[in-house]
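1. I would like the atomic coordinates for the input below:
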Amino acid sequence: MDARLAVRRKPQFRDEERALLATLNNLSGVQLDSVQILNLYDVFSASESDIESLSASIVCDDRVDDRITSEELTEILNSASGFLAVEPLPGQYDQRADAANQALRLVQPETEASIYSAVLYVFEPAQSDEARAAIRSFLINPVEAGEKDMKVLQAPATGSVEPLRQYPGFNELDEAGLEALLAERGMAMNLADLETIQEYFREEGRTPTDVELSVLDTYWSDHCRHTTFNTELTDIANEGSRFKDQLARALRRYDELRETNGRTHKPRTLMDMGTIMGRELRRTGVMDDQEVSEEINACSVYVDVSRGDGERSDALHGDGERSDVLHGDGERSDVLHGDGERSEPSPWLLMFKNETHNHPTEIEPFGGASTCLGGAIRDPLSGRSWVYQALRLSGAGDINTPREETLEGKLPQADISARATAGYSSYGNQIGLATTNVREFVHPGYVAKRMELGAVVAAAPVENVKRLEPAHGDVVIILGGRTGRDGIGGATGSSKAHNDTSLATSGAEVQKGNPVNERKIQRLFRNPEVAQMIVRCNDFGAGGVAVAVGELADSLDIHLERVPLKYAGLNAREIAISESQERMAVVVRAENAGRFIELAETENLEATQLAEVTDSGRLRMFNGEDLVLDLSRAFIDTNGAARSQSVSLVDAPMEAPHAAPASVAEALASPAGGSQEGMVEQFDSTVGRSTVLMPFGGKRQKTFEMASIQSLPVAGGTPTSSVMTYGYSPELASESPFLMGAYSVVEALARLTAAGADATTAWLTVQEYFQRLDQEPERWGEVTQAILGLLEAQDAFQVAAIGGKDSMSGTYGDGLHVPPTLVTFAVAVIDKADAISAAIPDAGLSLYLLPHTPLESGEPDYEALRTNFADFTALAARGEVRAASAVTQAGIGATIVNMVAGNGLGFTGSADISWVEAHLGGIVFAVSEGVTVPESARLLGQTTNDGELSFGAEHLSVDKALDIAEERYRSVFPLNDAAGEDLPDFATKLPEAQSPAEATAVSGDHSDAAEGTAPHVLLPVFPGTNSEYDMSEAFRAAGATTEFLVIRNLTPQMLEEDTQVFIDKLGTADILAFSGGFSLGDEPDGSAKFMAAFLRTPEVAQAVSSFVAGDGLVLGICNGFQALVKSGFLPYGDPSKLTETSPTLAHNRQLRHVSRIATTRVASVDSPWLATFTPGQTHLVPVSHGEGRFVVSEEDAKQLFAHHQVAFQYVDENEIPTMEAPANPNGSSYAIEGIISPDGRILGKMGHPERFRPGLMKNIPGIYSQDIFLNAVTYCKNRK
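-> Just a heads-up that it's a prediction; the model follows:
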């Protein structure tokens, strides 16, 4: 049967409707009284039991949702003054529908049903044509979605296989004919490329196939082959710039470096210019730690990693018993290991990569930004490394621009910025990647095309990465996601400029990401057996099969009919070039192929043998028996026609000069000075148990940190940490590309130095983003000047860019261009004990400035900077720096405001300082009185404890300064600062103290545990789980053994098998722990539905109930807590007691993700998990979730408190439970953060104590371990 299911939130949960109503009423001409939001699910080929299961618990949660009958839906539509139904475009990945399909197969394994989702918006009263158009424009981005016909119930058509085009007269086409073909096909290549192809096929004696033309267009695109950066610069005219002398000097140095590095026979190119310093430093031995390989996945360097940092970790590697197994086979152990003690350093590879998705994010912000991060992750992941650290930069126009001023064919800047933020953060939050440094630049040029830039850091033991050569007979395996039409043209489209039709015509070029799948690949590659099988690996990016597989070896036979497809109907051309997110192509020896595929299946991944390595010297593609591509490798590697270009170095047309702010207050209100806390807080910053500095430091969490610092992913912990910073000034970009390039290095190294790293040890990677260059010499000169500035700075500091990406498509129409953009990322390794926060901790400290005064020309004074950086590093090495920050573009005063805001301090400054001066390259630092500082340091003033700021004649409070800084971005990225009502006495008073006998009766004996068998913890891993390693580490540090059990659902047989394995393993476990994550992306429209459905299956529910009755302990954190609540194991301990009015977890009050540190108070100790705590004791705990609001009726809340089932509550600075944000970060009823079952054996909580270990989050005063894990382990040991 076919059916349409409709669901609407119950009245008390309609926050999204209320928020949307307010937003729509801000649109021109819109005056609505109400908006209804109904989620629709069209179900096809379903049985009655399928429909019943979907309605009962999958698409509807009776505690939160109202089911709308078909009759009620008809009545709503007939009586509505207006409605709009929106559905994804055919072929686009729909995570909600996918999750519904997977959840249905969990409870109905043999179902043949298919599910498609949509959203229905109902409006009252009737609106004008203008208002309806505004509403439609806001709710539908034509790149990703379209209007749904509510009169039709029909599965979307996927299309039939289109026949491949033929080109019988191709070899005879004249220039005009080739030009016409280029235009007709919308190719990214130019005429010279197509003429080269024509000549090749004349020599081959045949005409090209449709697949061959498309594959070559993809291979030779700027995106895949850096065509622009590899163009020969035949003549560089240096006559019209005010930096003529400096540019001449830089060009001479470039030519000297070409000579000394034997490059004079190579063409002069932007690529050569940008990478020459790396060659030079390798030649001189200054940089002897770079890994140089034919397999270029990401920047890769050798580092020594210490193991253990004082936290105990039992047998995390190779104990052959309970070590990190997948399905209890007693074999696989986790490679990232440690023993809790310092040991001899071991060799690791540190990898880092930056990536932009400017084109896709501009036209489809959510999907484009999410796949920006997904693509950045896959590069080092293909190098067999674990990605654990991310930094995100973006460029936008003024997001406060009125919507009616949006350019034709463009989305409003506010929409792009908000949706891109949601997309990038959603991907990172789901996959489990800590993003700890986030900033959006503002410049009117980014209206031309947004900048969406991600950078990641990864690491792996050297022993896991085998750099081998593919050999004849090897096989290529693809694993991960499937291929569809979405993504066709991704590489070529990103290489083009935009125009006013891009939104309407570019939809197929943008894919939706599936982070759940990519997480599975991460887990697989973390297995050393898998990693060491890989001969070579490539991730699937914009080039699809053609590039990802085609690059792996010189000679290949590829079988397109073997590619797993999302749906039928794709022809060979589409299969060959469609971009595919979340896929990898790996070369393995033929004898290892079966084992590799077997191991992939243990991680719930599809893996298929797709190709064979041959010795033909040709790339061939077959589609069944048809040979659809047969190209010489030598021809492919020409990268098309040789390109050359003359360059003219002239001053860019001067924009209005950047006026320095007149006051510190004005600087705080500027784009550079404004706080973006409401945006930054949406990114999970603590997952991975590695965050050394939170994004915002201080007890008030208001000091924005200058660097991302994470400890490497070594199980058991390590002091070895990576630091990543960036440098870029949009203001300088408008003034001079040469200065911009130079100062990007200066600023990145200043930030790195201020964070505690030694700038002389840094590695760099660079992102270039410029207007479309065409054949305009002055435009090429803009890029050349930036690269020459970069070159001089690298030379001056003796550091080098060893990687980077370029994008030359920042043009809209004929006259709007992005500003010259060259972002430098700096990476270094430090001991986490040496990390320096920008948050000044105390009053009575002296603040100094290590100034940087540019040369008269505006160039950096490199000699002074080198001295300053060295002096500061020496001072920091003595442990005398209490806090430090690089000076930002907003000036010295704004930098100090940021530094004191975290702890609410004041500052009294000298009268003779220019507080609004930027001093890029300068460092402000705090020391105790009497500390000897470098001679060049200038005293700025002292910190006070009164919260008052004095900058000469300008005075304001720190709270007022924060208000000013937070105002600019508040309308698009609201702060989490909602007020709350007072709580009743029953929710604020603490339970009476228990006698020792009573406490022991409830919580067990927690005296010193006897040495004995370590308790064993079972950790199920569901699709979307992302905190299992953190949870495992926390338990192992407490003395337990752990094992993972991946719950697979690729086939009904796998699911049935793993369900039984789960039940069997409970029999040997002492503790069952459900980790955090986003079960199936928190879809369909609700958190942990897949996990809850699993727990509610009769056999699993019975097994867990028996486990608890046998004195087993159960823990659920975040997603795990959601699953326990939604299954009924909390608060009742019994799923059968679940009702429509039971407590639940809902969307956060502010309808977005929140990641920060929360203070919680112990409200009960009636559990083994809580036994060593005391009522009223407080902990600082990381929180990171989008659906963490615990909702409970007053009657049920009274019962929970009366029976001591409330374990933890959110409290304010006075340690009183509160409903006010951000102390109560999600708006949980009665400030409840965690609860226990009636018998105390089951604990669920939203906070993440497993993410803390000593030395992490060191910019949060007073943080320490909330060791529920040790309590449980001690209980189990004494019980035994």
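
2. contacts and neighbour counts: CA atoms only from here.
-> Fine.

3. Does the helix or strand in which residue 213 is found pack against any helices or strands, and if so which?
-> In this structure, residue 213 sits in helix 210-219 according to DSSP states H and E. Contacts defined by 3 or more C-alpha pairs under 8 Å, 6 or more residues apart in numbering; DSSP states H and E place helix 210-219 against helix 490-494, helix 544-548, helix 572-577, strand 626-632.

4. quick one: which of the ones you listed is nearest residue 245?
-> helix 490-494 (36.0 Å; C-alpha to C-alpha).

5. Now do the nearest residue to residue 804 once chain neighbours are set aside against residue 957, distance only.
-> Nearest residue to residue 804, sequence neighbours excluded (C-alpha to C-alpha, 6 or more residues apart in numbering): residue 766, at 4.4 Å. The gap separating residue 766 from residue 957 is 39 Å, by C-alpha to C-alpha, to the nearest Å.

6. higher neighbour count, these two?
-> residue 766 (27 against 18; other C-alpha atoms under 10 Å).

7. Show the subsequent helix or strand relative to the helix or strand where that one lies.
-> Using DSSP H and E, residue 766 falls within strand 763-769. With elements assigned by DSSP H and E, the helix or strand that comes after strand 763-769 is helix 777-797.

8. Which strands or helices does that next one pack on?
-> For helix 777-797, the packing partners by 3+ C-alpha pairs under 8 Å, 6+ apart are helix 244-260, helix 270-284, strand 644-650, helix 737-754, helix 862-877.

9. Just name the most buried of those.
-> helix 737-754 (a mean of 29; mean count of other C-alpha atoms under 10 Å).

10. And for the residue nearest to residue 269 when sequence neighbours are not counted, the neighbour number?
-> Nearest residue to residue 269, sequence neighbours excluded (C-alpha to C-alpha, 6+ apart): residue 232, at 5.0 Å. Using other C-alpha under 10 Å, residue 232 is surrounded by 20 other residues.

11. Is it correct that residue 232 is in contact with residue 268?
-> Yes. With contact defined as C-alpha atoms under 8 Å, residue 232 and residue 268 form a contacting pair (5.5 Å).

12. circling back: reformat the helices and strands packed on helix 777-797 as a markdown table; add distance to residue 292.
-> Formatted as a markdown table, those follow (distance: least, C-alpha to C-alpha, whole Å):
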| stretch | distance to residue 292 |
| --- | --- |
| helix 244-260 | 19 |
| helix 270-284 | 10 |
| strand 644-650 | 29 |
| helix 737-754 | 23 |
| helix 862-877 | 28 |
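
13. how far out from the middle of the chain is the helix holding residue 213?
-> Centroid separation between helix 210-219 and its chain, computed with C-alpha atoms, centre = their mean, to the nearest Å, is 31 Å.

14. Closest to the centroid, which residue in this protein?
-> residue 428 (3.0 Å; C-alpha atoms, centre = their mean).

15. compare with the first, here's sequence two:
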Amino acid sequence: MTKNMLHRIEVVTKKEFLDAEGDALKKSIAHLNLGKVDDIRVIKVYKLEGIDDKQLLHSIVEKLLVEKLWQDYALDEQVIRETDKAIEVALKPGVMDTEIDSVTKAVSDLGIDGLIAAGTGKRYIFKGNVSTNEVQKIAEQLLMNKTVQYILQKPEETLIIGSSPAQTQTVSMREMSDEQLIELSNNRLWLNLEEMKIIQNHFKKLDRDPTDLEVEMLAQTWSEHCVHKTFKAKLIIDGKEKPSLMSRIKNATKEINSSKVISVFEDNSGVIEFFDDLAVSGKGETHNSPSAIEPYGGAMTGSGGVFRDIVGTGQGAKTIISTDVFCFAPLDLPREKVPLGSIHPRRLSQEIVRGVKDYGNRMGIPTNNGSFHFHPDFVAKPTILVGAYGIMPKKFAKKSKPKKGDLILTAGGKTGRDGIHGATFSSGEMTADTKKVSGSAVQIGNAIEEKRTFDAIMIARDRGLIRAITDCGAGGYSSAVGEMGEELGAVVKLESIDLKYQGLAPWEIWISESQERMVMAVDPKDIKELEKIFSGYNVDIVVIGEFTGDRKLKITWEGQIVCDLEMEFIHNGLPQRTMEGAWREPKLSEPDIGEPIIFAEQEVSSLTPPLSRMGEGARRAGEARDRAKSYNEIFKKVLAHWNVCSKEPIVRRYDHEVMGTSALKPYSGVKKDAPNDAVIVEPVLGSGKGLAVAHGLNPTYNKIHPYWGAASAFDECVRNMVATGVDPENIALLDNFIWPFPEKEELGQLDQAVDACYDITTAWKMPLVSGKDSLSSTYRGPNGKVIKIPPVLCISGFAPVKEIEKTVSSDFKQAGSSIFIIGETKAELGGSVYYDLQGQLGASVPKVDIIRARKIFKTMHKTIQNGLLRSSHDISEGGIGVTIAEMCFGGDMGAKIELEKVSDLDRADHILFSESNTRFVVEVAPEDEGKILELFNGLPISKIGEVSDDKNLKFLFKGKELIFGELNELKKVYKSTMSKYF
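-> The predicted structure follows:
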């Protein structure tokens, strides 16, 4: 048999044009001091196998792979011959190469047959005084991720993946000792001994040993990630039994009994009423573990997965908004402080942002709301929270139940080894070995495939062809088919599933988390019409089984039964856990920090924003007292702090204008660089009706007191929405808990946070309609070092907006306007940016007056609806000074503020940098002062200054000028931090 020839195409930017990728890489190498590189050329490599006609190959290259105006290429030879040092990086065999998927389809569309395999890579050519060892370090730190990529040492002979015949194995589990059960679990299942013994005893009753598919499926179904064992557990807190965490959250929404809620905690996302017989849905999802080991793929598939949650809601919703919330260690963290097995936060953040950008932009879904948060303890395991919101006709908002005889239809991507053990992996702690052993838990997404699949699903939905739909997320087909068929039972033929390559064992096919796959229950009579719809979008659909009615799950592989279990045992065989927790309030105190110098001609010694290591607090506080700083200097440091500085360089990478629905953008103002508190889109163009989205969180507060940290997250989310004009009566909420592994202390913290969820949602009448918990954010190093993230509770909100014209942005509009503060400023600096600059945590965490807060929110809404506010901005990290600076930046105007009118506190720094909740700064026309004071009668409100046209920001205290800053200088400081990295 004639051997197929593998052809290689190299494409490079012409010398007269800037090699943008090479230039950016050169800057990164210099920043990390990895070597002296004069120039870098980046060469894109394509490999095509099966077509040997050179004329055809040149045609493919020139039509698909190269832009001859600014690129050169070479076929089967090097495009650049003179090289100092060169290295080539490629994806490992079996890893999804999304570009090649498009190339393969395009070659087919050209009418060219014979392409049997393809691949890509990149060759980097380094010029300068750089050693081989330095090139190797550059590759490992900047060019590749060993989890999914490798350095090509010699040319491949073929791209065809070899395989052995797939086999099902029996796991001899019935006679295993406890030690053997634990060993089996640690190797592949991540269950505890009690759970392993339940499985063992069940198969003893069946008088047989399980197949590997059966034990893998049970491990996936019973994983923390999928079944939420901690949140459903019976709790003993400080010796007293309490309702489960999950029941408290659900009961809060039941007690509210909101008429606007359509679907709550029963589908892939929560659904509420919109306008005109439409409904909107929302979901937040974490992808921490995959993103920690392969940040680009982990972030991509996080976004892709939450988009599928929206489309898999009811009978299908259209995804219209993408969001992202990230928690990292500081990007300037010394490399020696990054623990073994972890990726430096600089590269981690850049790759995660690139992943979210690439997926959302390619899908044509605007990523228009999000935030960045920093703390050193996110160094080993970041928090990666992605969200999505969708819209659908109200009549499609509820799922129909599959019927006996309905076909199980899968649509979208093919199945491979990517993502195997993703659900169980995400349920475990991270260690130094995580990257080595969990590579298969990482998936790479293909946004184009998902876009085509979604478009076809919308047509099928509108024609009434979908009975029920869900996505293949954690656990793959095991989760999707298992959950959809829980009440009926199902039979599945694994051999009918389309594979990316041969050689997968049946259990791998069943639990693979390969991306872009949806599962539907459809009537057999509709299959021909569905085939026609999906083929029109070049999307594969396959019937893989049917729903049976016997409440059993039967799976076959080439005629062999590889699973035969009752749905009852699969879904209800796991008993409720009993877990003990304890809450002890940390023994913290307020730091002894002297007040800054009232005035000094000093400049900022360094604009690199320090972030406390918390353990070094006392030493750094002593240093801070030894070198007293002026208010001017400290204010600039606050503006440059990681948790305050402008995130605009990141936001601008996302396309938030696609779809053309943007009504209130992430940034506004004269120069479009002032952050708004929420975003508002107009889903139905021309309707004048909007959907608002915002969120709130502060992990540092949770370290001090998780009840008040949780309360602050609610308050920030709601005040962000209310600041733009949203009616608080229309807000629905999402909760996402990202916590260290739940030992006794952590469980006590969770209990406190959930108590806050219950108290606030019932008091404010705001339903929690969807949520997710991720309770594995603990790192254990080989030297016994344990790193636990600061507990994270992110509260996201979404709400219909009746009139988008009656909303306000954050930027000052007119010189001479009056500036008011609404809300009470207290000496609440625990966890603040100001304390962090002194190397301290503090104890006085901001609290929430739950009853008064609701009154303020409702009055704010009424004030905006009456047209009395020219601008509005909430007060959060950094305090009132940061809020007013951002409003000045947006309006390109100055302001003069008298701090003694803000609060009666006796220290100006406490007034200026307090982070008390439920506060707003608003701009009011002088003639409307009386009206706003009347509306807020009985609530805390005060006029504190006015907007000026001199482009200077001044803060005074009892007649003394504390801060004087020229606007452009302050803005430069504000923008300096993140611009070094993005």
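
16. picking up where we left off before, run through the residues that contact the equivalent of the residue nearest to the centre of structure 1 over in structure 2.
-> Aligned counterpart of residue 428 of structure 1 in structure 2: residue 360 (TM-score structural alignment). Counting by C-alpha atoms under 8 Å, 6 or more residues apart in numbering, residue 360 of structure 2 touches 303, 322, 366, 367, 447, 654, 655.

17. repeat for residue 1244 of structure 1
-> 1115, 1116, 1117, 1118, 1120, 1121, 1124, 1130, 1234, 1235, 1236.

18. In structure 2, what sits opposite the fourth one in the alignment?
-> Looking back up the chat, that one is residue 1118 of structure 1. For residue 1118 of structure 1, no residue is aligned by TM-score structural alignment.

19. the strands in the stretch 751-900 of structure 2, which residues?
-> 768-774, 778-780, 786-788, 792-801, 818-822, 871-874, 894-898 (DSSP state E, counting those that start in this stretch).

20. re earlier: can you give me the distance of the residue mapped onto the residue nearest to residue 804 of structure 1 from structure 2 to residue 695 of structure 2?
-> Aligned counterpart of residue 766 of structure 1 in structure 2: residue 735 (TM-score structural alignment). Distance from residue 735 of structure 2 to residue 695 of structure 2, counting by C-alpha to C-alpha: 10 Å.

21. joint contacts of those two?
-> 794, 795, 796.

22. Looking at the residues you listed, state which has the most neighbours.
-> Neighbour max across those (other C-alpha under 10 Å) = residue 796, 30 neighbours.

23. That one: what's its closest spatial neighbour, skipping adjacent residues?
-> residue 695 (4.0 Å).

24. Equivalent analysis for residue 712 of structure 1, please.
-> residue 721 (5.4 Å).

25. residue contacts, the residue mapped onto that neighbour from structure 2?
-> When structure 2 is aligned by TM-score structural alignment, residue 721 of structure 1 is paired with residue 690. By C-alpha under 8 Å, 6+ apart, residue 690 of structure 2 lies in contact with 663, 680, 681, 682, 683, 800, 801, 802, 803, 804.

26. switch the cut-off to 10 Å
-> Residue 690 of structure 2 makes contact with 274-275, 661-664, 679-684, 726, 799-805, according to C-alpha atoms under 10 Å, 6 or more residues apart in numbering.

27. Kindly report the same for residue 239 of structure 2.
-> Contacts of residue 239 of structure 2 by C-alpha under 10 Å, 6+ apart are 580, 581, 582.

28. can you pull out the strands in the stretch 551-700 of structure 2?
-> 552-557, 560-566, 578-581, 662-664, 667-668, 674-675, 679-681, 690-696.

29. now these in CSV, with distance to residue 952 of structure 2?
-> Shown next, in CSV, are the strands of the stretch 551-700 of structure 2 (distance: least, C-alpha to C-alpha, whole Å):
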stretch, distance to residue 952 of structure 2
strand 552-557, 70
strand 560-566, 72
strand 578-581, 53
strand 662-664, 27
strand 667-668, 20
strand 674-675, 16
strand 679-681, 28
strand 690-696, 30
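
30. So which of those is nearest residue 184 of structure 2?
-> Here strand 560-566 is closest among these (C-alpha to C-alpha), at 19.2 Å.

31. so where in structure 1 does the closest one end up aligned?
-> By TM-score structural alignment, strand 560-566 of structure 2 lines up with residues 626-632 in structure 1.

32. mean shift of the matching stretch relative to structure 2?
-> Once fitted to structure 2, stretch 626-632 of structure 1 is off its aligned match by 0.7 Å on average (mean C-alpha distance after the TM-score superposition for structure 1).

33. Buried ones in that stretch, by neighbour count?
-> For stretch 626-632 of structure 1, the neighbour count (16 or more other C-alpha atoms under 10 Å) marks 628, 629, 630, 631, 632 as buried.

34. Likewise for stretch 533-552 of structure 2?
-> 533-534, 539-549, 551-552.

35. and of those, the nearest to residue 484 of structure 2?
-> residue 547 (9.1 Å).

36. Hmm, that closest one is touching residue 485, no?
-> Yes. Using C-alpha atoms under 10 Å, residue 547 of structure 2 makes contact with residue 485 at a distance of 6.5 Å.

37. I'd like to know how far the residue in structure 2 that residue 147 of structure 1 lines up against sits from residue 124 of structure 2.
-> Residue correspondence to structure 2 (TM-score structural alignment): residue 147 of structure 1 is matched to residue 151. From residue 151 of structure 2 across to residue 124 of structure 2, the span is 11 Å (C-alpha to C-alpha).

38. what do you get for residue 34 of structure 2?
-> Distance from residue 34 of structure 2 to residue 124 of structure 2, by C-alpha to C-alpha: 15 Å.

39. List the buried residues of the host helix or strand of residue 1001 of structure 1.
-> Assigned by DSSP H and E, residue 1001 of structure 1 belongs to helix 996-1003. Within helix 996-1003 of structure 1, the residues that count as buried by 16+ other C-alpha under 10 Å are 999, 1000, 1002, 1003.

40. Following superposition onto structure 2, what is the mean distance for whichever helix or strand the residue nearest to the centre of structure 1 is part of?
-> Using DSSP H and E, residue 428 of structure 1 sits within helix 413-431. Compared with structure 2 after fitting, helix 413-431 of structure 1 has a mean deviation of 0.6 Å; criterion: mean C-alpha distance after the TM-score superposition for structure 1.

41. Map residue 520 of structure 1 onto structure 2.
-> Aligned counterpart of residue 520 of structure 1 in structure 2: residue 452 (TM-score structural alignment).

42. So its match sits against residue 364, correct?
-> No. With contact defined as C-alpha under 10 Å, residue 452 of structure 2 does not reach residue 364; the gap is 11.4 Å.

43. for the alignment partner in structure 1 of residue 25 of structure 2, helix, strand, or coil?
-> In structure 1, the residue equivalent to residue 25 of structure 2 is residue 20, according to TM-score structural alignment. Three-state call for residue 20 of structure 1 (DSSP: H, G, I helix; E, B strand; the rest coil): helix.
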